[in-house]
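Colleague: Return a 3D structure for these sequence lines:
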Amino acid sequence: MATPPDTIRNFSIIAHIDHGKSTLADRLIQRTGGLTDREMSSQVLDNMDIEKERGITIKAQTVRLSYPAKDGVTYTLNLMDTPGHVDFAYEVSRSLAACEGALLVVDAAQGVEAQTLANVYQSIEHDHEIVPVINKIDLPAAEPEQVRKEIEDVIGIDASQAVLASAKSGIGIDEILEAIVTRIPPPKGDPTAPLKAMLVDSWYDPYLGVVILVRVMAGVLKKGQQVSFMQAGTTHLVDRVGCFRPKIEQLTDLGPGEIGFITAQIKDVAQARVGDTLTDTKRPAAEALPGFKEVQPVVFCGLFPVDANDFEKLRESISKLRLNDASFSFEMETSAALGFGFRCGFLGLLHLEIIQERLTREYDLDLITTAPSVVYQIELTHPDPAGITQIDLHNPADMPDVNKIKTISEPWINATIYVPDEYLGSILKLCQDRRGIQQNLTYVGGRAQATYELPLNEVVFDFYDRLKSLSKGYASFDYQQIGYREGDLVKMSILVNEEPVDALSMIVHRGTAEVRGRGMVERLKELIPRHLFKIPIQAAIGGKVIARETISAMRKDVTAKCYGGDATRKRKLLDKQKKGKAKMREYGSVSIPQEAFIAALRMGDES
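Modeller: Below is the predicted model:
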């Protein structure tokens, strides 16, 4: 039997990384009896090892809790634990669209940070009732009153009734539960209307197939019902309906305002796209829910096995991982230097790092990752045979001939950086060096908020690492894409012994090409071992070499056996050696060790 909508509260928890979101979720589950003390573990909703180790949430999770409130009514609370990182912003927006309110968790010592800001504005756009929670009040450095003022100044919401809590110690948990019940509105929805449910998330379960997390907006979703996905255009039969408490509980139906899961014999996660609308096939809704968009990869890189024999294993592992993550895309590619591998698309750098780490850990693979690059839009001077005048370039190695290119455009982002005052100078210099355009600079307490427009190309390498090291870890960074802009971009090739190495080619801005090229060849000189012949390492744009280093040859002393005698004897032997070296250089191949690739690409921007 469906739960009456006026006793349902749907809410999510918004917070910056490491502000105590997962710990608070643990305490709420524990307090409402979702799990016994014996079954409880820390970060219970983070079910991947990487999530627990890094203290981040990668997949949105949901849990249904029963809370007997002080007014005598038992309420059903649906908690959505959303990822905090910018790479998963679309997933967060769909999770927020499934709720009526949000708990805004702010660290009493750290204050408001960049990702808190991005997600809270999304929440305000969805017309949510926001309940501020000032967490970690038992820390020695906690300044709850200062943070209360900061929430009002920076975000502009009333924090006079903010709940003071410590999720770790269990302080203020009852007050938070009461605030959820009294301040967050119940969902609306007509149970007699045609079914309209939003697909909030989907993942692959080896026993159940694809599991779909849904929020019913109107109508009733029953077991045995024939449903259609309005955006994907597919029809499926619902064979299981249920909810998580956090253990699976089977239900007969889901009514308006309820959040639960269904399975419908779907084999591929790509068919169940986040944000799609489910409706009854026999009695469909007039229009789909708004806000659906195709998830587009932003960063691309090549993944190659260190051992060429692992290629089939890599193919199998990537296919399995794709079952759980529809936003990750891949296609096969080959490289003269690295052999067979895959060109993969990711939502951002954290997403790339997580996929790479999961492949290494869960599938025991040693991988080489080529330099990450973004998608460039190239306008051609003349249409190609198929009549196309604009192409999307994912791999620098596929760049067309310079004479055929009219313009190259690159993606730009709007970045918000929060940084303590004493580190501001070095952060501003970092942004200037990366071709940033300053939009705004304001102060909130002892911290500066800098807003910059930056090319995404300059951010994907190591911008985040540099930001953290320059600010001793205190800066926080968040960004939104703002579209494409034309730029003076060129393809820089790296030649080793006059042979181009396609895995090291990259697209750079003409102004920074020389510095980037010089840094790359200097690093490769240190990393490539000496051979019996001289090896030139060059960075070139088109036919013009912009930087060069030479690895000197290992020298065998051929004149060691000459004792005295005429100098021409020595000369004859040295000339013979010289000819041999020239011949060897012509036919000899340079073996670049895998470690050299990894080091050169990982540090591809530390110039």
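Colleague: CA atoms for contacts and neighbours, from now on please.
Modeller: Fine.
Colleague: I'd say Gln61 and Met80 touch.
Modeller: Yes: using CA atoms under 8 Å as the test, Gln61 is close enough to Met80 to be in contact (5.9 Å).
Colleague: Looking at the two, which is more packed in?
Modeller: Neighbour count, other CA atoms under 10 Å: between Gln61 and Met80, Met80 has more, with 25 against 21.
Colleague: Which residue ranges of the stretch 451-600 of the chain form strands?
Modeller: Under the criterion DSSP state E, counting those that start in this stretch, strands of the stretch 451-600 of the chain are mapped to 476-486, 489-496, 499-500, 506-509, 535-541, 544-551.
Colleague: Please give the structure of this sequence too, so both can be compared:
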Amino acid sequence: MRYEPELIRNFCIIAHIDHGKSTLADRFIEKARLVSEREYKDQILDSMDIERERGITIKSQAVSLPFTSSDGKTYHLNLVDTPGHVDFSYEVSRAISACEGALLIIDASQGVEAQTLANMYMAIEHDLEILPVINKIDLPSADIEFVKKQIDHDLGLDMDIAIPISAKTGQGVDELLEALVQFVPPPKPLIDNPLQALIFDSHYDPYRGVVVHIRVMAGRIKLGQEVLFMATGGRYVIEETGVFRIGNEKREELRAGEVGYIIAGIKDIGKVRVGDTVTSARNGCTTPLPGFKEVKPVVFSSIYPVNSDDYEDLLSAIEKLKLNDASLIYEKDSSVALGFGFRCGFLGLLHLEVVQERLEREFDLSIVFTSPSVRYRVTLSNGEKLSIDNPLEFPDPSQIQHAEEPYIKATLITPAEYVGPIINLCLEKRGVQESMTYLDEKRVELVYSMPLAEVLFDFYDKLKSLSRGYASFDYEITDFRPTDLVRLDILINGNPVDALSQLVFRENAAYRARKVCKKLRDEIPRHQFKIPIQGAIGATIIARETISALRKDVTAKCYGGDISRKRKLLEKQKEGKKRMKMVGNVELPQNAFLSVLKADDDS
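Modeller: Presented below is the predicted three-dimensional model:
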């Protein structure tokens, strides 16, 4: 195939969640005739079951599309489909760094939302050309002129170049492809420079090892070439290279400006890092590419295998998952109640749930997650500073001078009629209003400063239900502020269960303890003895639920007779229950731990 860099276009699709990115990618693939009608399915780039079920994109996917323009030239469009949810903004940043242009999709019925702005600023930071696209024009509630005004007023983009389309029906998609090849610049033809390729993703193939997704910035990479991974120092010989169609399509080489994959028999998963630079082992480049900004996890939870024999399998599964989820971090951990496991960091609660489901489905593991927590800063009386995300590491309260928790700047965009309930929700979550701006006659932008711990559990769900799905939410971590932090312990039959401990704001402790105790009462099966479930701060019990004993009717055999005979049998049973309670072990099912995760639900 002739190498013509002026006919290559590398672009990504960015938007707020549920504005139609994956549907538009489906239309592009249809137009390129990459799949037959028989093999076609909706959300074709969403390869995971969980993506299809939830209707969200979690993994950024790449695909190379041939497109013959009206000028008769055949262009090679390298598309990277990106997630829209705030938890997966890291995936978006990686996709953006491999492109020269971006399609910014805006829903014609909902307009510009919080994540639309956040993703646009990310694209501007990477100096991408941005082409606005107004999607869902087939809906009865679509207001194209109103959205054009928003593009001009809110985004500061040229509303005259915005392309109105319907990704569902295919209306306007041909015009969009024509505009794309005109508007997005081709890559720089740096084929004679030393090899510089950016790793923007990777996945594990059980037969071939690690499949590395790359964007070649300069030079060329071909079969049999020895390459160097600059960050890890790994040297490998290229066994296969190619481009992404719906499957992989082999090529002899990849050249500057192209997006594709390399296979080099890499079995050590730790040798491949997203953001690393691949260069030639001989006469390679001297400086690595800028890569990606380091994203820090904000939510922490421990993962344990239900069966302790599955520990090695869990370690292998997490390593493979880390390959195409670079934002996941983990370290070894142990618990008295649950044995050996891993302490993991996530970008948000949805990210945590997705990792849990992927471990269970893709690797067939039974696992338990502990209650999620954020990272707090604690200053001790002797001046020592600690960073704590695990309740078990929380020091004795008498040694603490003060504690600080992370705060976020939350940006909410909502229709004006829902402002009241949303302000109440933010106040409930200890939010402080920083600004309230009417973007136009229908929409209001609210900016709140609030603790990250408050938005962890159910904030997003409540926001969506209060606004009937119309409000949008984006946040960034700003600073740490003083807080009154306590460790909430859960005692079952008088024994603290370390895996159920939580770090909470003191005023919320009693409410959280009641919720957890209530959930556990419903999940733990009844035993032969009475089981108290208690929430405690130190030695102070602040909540209690009791699971009543399974009781055999010992008086059933007494037909009449003296009452003292029945009483004697009941007293004997009572003594037996007391002895059993002292030596009996309470079996905690996996659901009991999972229920604590959702202890803030109103169900």
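Colleague: Quantify their similarity with the TM-score.
Modeller: Comparing the chains after superposition, counting by TM-score structural alignment, normalised by the length of structure 2, produces a TM-score of 0.89; 601 aligned residues with a CA RMSD of 3.1 Å.
Colleague: Take the strands of the stretch 451-600 of structure 1 and write them to TSV, including mean neighbour count and distance to Ala272 of structure 1.
Modeller: Formatted as TSV, the entries for those read as follows, by neighbours: other CA atoms under 10 Å; distance: least, CA to CA, whole Å:
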stretch	mean neighbour count	distance to Ala272 of structure 1
strand 476-486	17	25
strand 489-496	22	38
strand 499-500	16	42
strand 506-509	20	35
strand 535-541	22	44
strand 544-551	17	49
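Colleague: Make CSV out of these and add distance to Leu28 of structure 1.
Modeller: Supplementary listing: the strands of the stretch 451-600 of structure 1 in CSV, determined by distance: least, CA to CA, whole Å:
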stretch, distance to Leu28 of structure 1
strand 476-486, 28
strand 489-496, 52
strand 499-500, 58
strand 506-509, 49
strand 535-541, 57
strand 544-551, 59
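Colleague: Taking the centroid of structure 2, which residue is nearest it?
Modeller: The geometric centre of structure 2, computed from its C-alpha atoms, lies nearest to His351 (CA atoms, centre = their mean), at 2.5 Å.
Colleague: Now do the same contact list for it.
Modeller: Asp87, Phe88 (CA atoms under 8 Å, 6 or more residues apart in numbering).
Colleague: May I ask which helix or strand encompasses it?
Modeller: Here His351 of structure 2 sits within helix 349-362, counting by DSSP states H and E.
Colleague: Next: Arg322 of structure 1.
Modeller: Arg322 of structure 1 is part of helix 311-324 when elements are defined by DSSP H and E.
Colleague: got a list of contacts for stretch 53-65 of structure 2?
Modeller: Taking CA under 8 Å, 6+ apart as the criterion, the residues outside stretch 53-65 of structure 2 that touch it are 17-18, 22, 28-29, 32, 34, 45-46, 51, 76-85, 88, 91-92, 95, 243-246, 259, 324-325.
Colleague: now, which of those lie within strands?
Modeller: Judged by DSSP state E, the subset of these located in strands is His76, Leu77, Asn78, Leu79, Val80, Asp81, Val243, Phe244, Val259.
Colleague: Just send those back as TSV, with distance to Ala197 of structure 2 too.
Modeller: Written out in TSV, the entries for these read as follows (distance: CA to CA, whole Å):
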residue	distance to Ala197 of structure 2
His76	19
Leu77	18
Asn78	15
Leu79	17
Val80	16
Asp81	20
Val243	14
Phe244	16
Val259	9
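Colleague: can you give me the strands for the stretch 51-200 of structure 1?
Modeller: Secondary structure of the stretch 51-200 of structure 1 (DSSP E, counting those that start in this stretch): strands at 61-68, 74-81, 101-107, 129-135, 163-164, 196-205.
Colleague: on that earlier part again, I'd like to know how far the corresponding residue of structure 1 for the residue nearest to the centre of structure 2 sits from Gly345 of structure 1.
Modeller: Mapped onto structure 1 by TM-score structural alignment, His351 of structure 2 lines up with His351. Distance, His351 of structure 1 to Gly345 of structure 1, using CA to CA, to the nearest Å: 10 Å.
Colleague: From the chain's centroid, how far away is the longest helix belonging to structure 2?
Modeller: Among the segments of structure 2 that qualify as a helix by DSSP state H, the longest is helix 563-583. Offset of helix 563-583 of structure 2 from its chain centre (CA atoms, centre = their mean, to the nearest Å): 53 Å.
Colleague: and it with strand 531-537, angle?
Modeller: Here helix 563-583 of structure 2 runs at an angle of 50 degrees relative to strand 531-537 (axes from the mean of the first three to the mean of the last three CA atoms, to 10 degrees).
Colleague: Counting neighbours, show which residues of helix 563-583 of structure 2 come out buried.
Modeller: Neighbour-count burial for helix 563-583 of structure 2, with 16 or more other CA atoms under 10 Å as criterion, is recorded at Lys566, Lys577, Lys581.
Colleague: What is the neighbour count of the residue lying closest to the last one once chain neighbours are set aside?
Modeller: Right, the one you point to is Lys581 of structure 2. Closest residue to Lys581 of structure 2 in three dimensions, ignoring its sequence neighbours and counting by CA to CA, 6 or more residues apart in numbering: Phe529, at 5.8 Å. Counted with other CA under 10 Å, the neighbours of Phe529 of structure 2 add up to 22.
Colleague: Contact partners for Phe529 of structure 2?
Modeller: With contact set as CA under 8 Å, 6+ apart, Phe529 of structure 2 has these partners: Ser548, Ala549, Leu550, Lys577, Lys578, Met580, Lys581.
Colleague: any idea which of those is the one closest to Ile144 of structure 2?
Modeller: Taking CA to CA as the measure, Ile144 of structure 2 sits nearest to Ser548 out of the contacts of Phe529 of structure 2, at 61.7 Å.
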